[in-house]
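>>> Okay, here's the prediction I keep looking at, along with the sequence it came from:
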Amino acid sequence: MDTKESSLYKEKNDDYYEGANPYLLKHINKGWTEVLDIGCSKGGLGAAIKEKGIRVSGIENFEEAAQIAKGKLDHVIQGNIETMELPYEKEQFDCIIFGDVLEHLFDPWVVLKKVKPYVKKEGSILTSIPNAAHISIVISLLNGDWTYEEAGLMDKTHIRFFTFKEMVRLFTNTGFSINKVERVYAPYGNYIPIIQDLYEVCRKHNIGNEFMMETPVYQYVIEAVKV
């Protein structure tokens, strides 16, 4: 990570590195024995997973957050997942978690292939990924805007952007099969008339058959197993 990119993360509010994503937490299997949380931040999610009796290791790129996580998790490494060597045993983990992480990577395809050997034969990848086809982004594009923000779907530290179809391709092309999908919605009531009108345009021109279902989705939680 270069100096300019690092400075963007340093500008984040402290709460950016806090907390545990409840949508990820609900997918944790109590039968798991060991989990790796990549981008573990200050260890909020990992600490909640540990309460279920699961051993949790973490990788965090930012030193201050990593130091805090070390006091909460069983093992934490400070480093960049894209460039670091992994010190783990083959097939060590029941699950490797990327909570709002893949969109921050230059090459998430290579990273998924990189971690795959460390997932058990029946293990999984658990991710949360923002939806680049959300209606708010569609409207911005219709206005000619692609404006980065401090947080959210257009977070200025996002490097990659995925629609649901591209998420499926991401996992399929890296040797995983999706077995669970949860759609997370933010309030979108004000957008309903626009969604309905755009859907009629899609239907007229025989495009975007999944528009009505996918464009209200703010984030996807995906569990994928090794093929």
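Alright, I've got the coordinates.
>>> only C-alpha atoms for contact and neighbour calcs from this point on.
Fine.
>>> Which neighbouring elements make contact with the longest helix along the chain?
If you go by DSSP state H, the chain has its longest helix at helix 192-204. Counting contacts by 3 or more Cα pairs under 8 Å, 6 or more residues apart in numbering; DSSP states H and E, helix 192-204 packs against helix 211-214.
>>> Alongside the first one, take a look at this:
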Amino acid sequence: MTEIDKSTRLAAPYVNAGNDVVLSLVPAGVRRILDVGCGGGDNARHLRATHPGVEIVGLTHSEEEVEIARPYLDAIHVVDLDRGLSDAALEAWGAPFDLLLFSHVLENLIDPLATLRRCLTRLQPGGYAVIAVPNVLEWRTRMKFLRGHFVYTEHGILDRAHMRFFTYETASTELVAPIEGLALLDQRPRGALPLGPLRRIGAGRPLWSALDRAGLRRRPNLFSRETAILARWGGGS
């Protein structure tokens, strides 16, 4: 069933190849997923392939995305998360979920923590939340700041739609630690070192891949372009 609230403002469709670091954090055995900010359904498409039988409900802010994402979702709802989520809206999503997925959506909200808390009321105790946000202190953005440039863009870390900014270090302290009952299980960076011409040498792939892994392990707040978090919900007040 598809529910469309005509009163919500339209947003441009968000379509990509799916987020592999986010998908890698989804635990085996989850049966029912709420994909908050589902975009064109790219993560849902991959989840259906890797988790057979999974049921996925999507939330989007764009009616255009409804048509794009519909084949990969069991239900989809158009909502404006910044306007708050009523009890009726939460109940319309159906039975409680095993996992909440927030892939690059919370940074677009005025009060991401409030939205996260409301969505957690629809998560089973013992269920999981996977959250991905960009790291504003990735080395490319630092270089822009050092040169005195702070210009919003149409896409990326400085996307003009971003309302809140996080780093690798603050993502968990801002989005997990303040919520009673939500426990951090894992956090993974994704990014790359500034290796320049080395990346154009095909035979150099094993070397630069190893350097990327080492750099992300030692200095994730410098080299990660985004971070993904896995947390477990034990219930809370």
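Nice, thanks for sending it over. A quick note: this is a predicted structure, and the numbers were derived from the prediction, not measured.
>>> Buried residues, the longest helix of the first structure. List them.
195, 198-199, 202 (16 or more other Cα atoms under 10 Å).
>>> Under the alignment, what does G18 of the second structure map to in the first structure?
Counting by TM-score structural alignment, G18 of the second structure corresponds to A20 in the first structure.
>>> Give me the nearest residue to that match, chain neighbours excluded.
L45 (4.1 Å; Cα to Cα, 6 or more residues apart in numbering).
>>> now for that neighbour: what does it line up with in the second structure?
Per TM-score structural alignment, L45 of the first structure is aligned with N43.
>>> what sits against that match?
Counting by Cα atoms under 8 Å, 6 or more residues apart in numbering, N43 of the second structure touches 17-19, 23.
>>> of those residues, buried ones?
18, 23.
>>> count of neighbours near V111 of the first structure?
16 (other Cα atoms under 10 Å).
>>> all strands for the second structure, in order.
2-3, 32-36, 55-60, 75-78, 97-103, 123-134, 182-191, 224-233 (DSSP state E).
>>> In a markdown table: those, plus distance to L116 of the second structure and mean neighbour count.
Conversion of the strands of the second structure to a markdown table gives the following (distance: least, Cα to Cα, whole Å; neighbours: other Cα atoms under 10 Å):
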| stretch | distance to L116 of the second structure | mean neighbour count |
| --- | --- | --- |
| strand 2-3 | 21 | 14 |
| strand 32-36 | 10 | 24 |
| strand 55-60 | 13 | 24 |
| strand 75-78 | 17 | 23 |
| strand 97-103 | 9 | 24 |
| strand 123-134 | 9 | 23 |
| strand 182-191 | 11 | 18 |
| strand 224-233 | 12 | 24 |
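>>> Nearest to L211 of the second structure, out of those strands?
Closest to L211 of the second structure of the strands of the second structure, according to Cα to Cα: strand 182-191, at 11.2 Å.
>>> tell me the angle of the closest one relative to strand 123-134?
30 degrees (axes from the mean of the first three to the mean of the last three Cα atoms, to 10 degrees).
>>> ok now strand 182-191 of the second structure, how far from the chain's centre?
Distance of strand 182-191 of the second structure from the chain centroid (Cα atoms, centre = their mean, to the nearest Å) equals 12 Å.
>>> Likewise for stretch 50-64 of the first structure?
Counting by Cα atoms, centre = their mean, stretch 50-64 of the first structure comes out at 16 Å from the chain centroid.
>>> likewise stretch 66-85 of the second structure?
On Cα atoms, centre = their mean, the centre of stretch 66-85 of the second structure falls 15 Å from the chain's centre.
>>> which residues in the second structure form helices?
Counting by DSSP H, the helices of the second structure are 20-23, 42-50, 63-69, 87-92, 112-120, 139-146, 168-175, 205-218, 220-223.
>>> Using TSV, please lay out these together with distance to A12 of the second structure.
Supplementary listing: the helices of the second structure in TSV, determined by distance: least, Cα to Cα, whole Å:
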stretch	distance to A12 of the second structure
helix 20-23	22
helix 42-50	15
helix 63-69	7
helix 87-92	23
helix 112-120	20
helix 139-146	24
helix 168-175	26
helix 205-218	32
helix 220-223	29
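>>> At the geometric centre of the second structure, which residue do we find?
Nearest residue to the geometric centre of the second structure (Cα atoms, centre = their mean): S103, 1.4 Å.
>>> Give the equivalent position in the first structure for that residue.
Per TM-score structural alignment, S103 of the second structure is aligned with G99.
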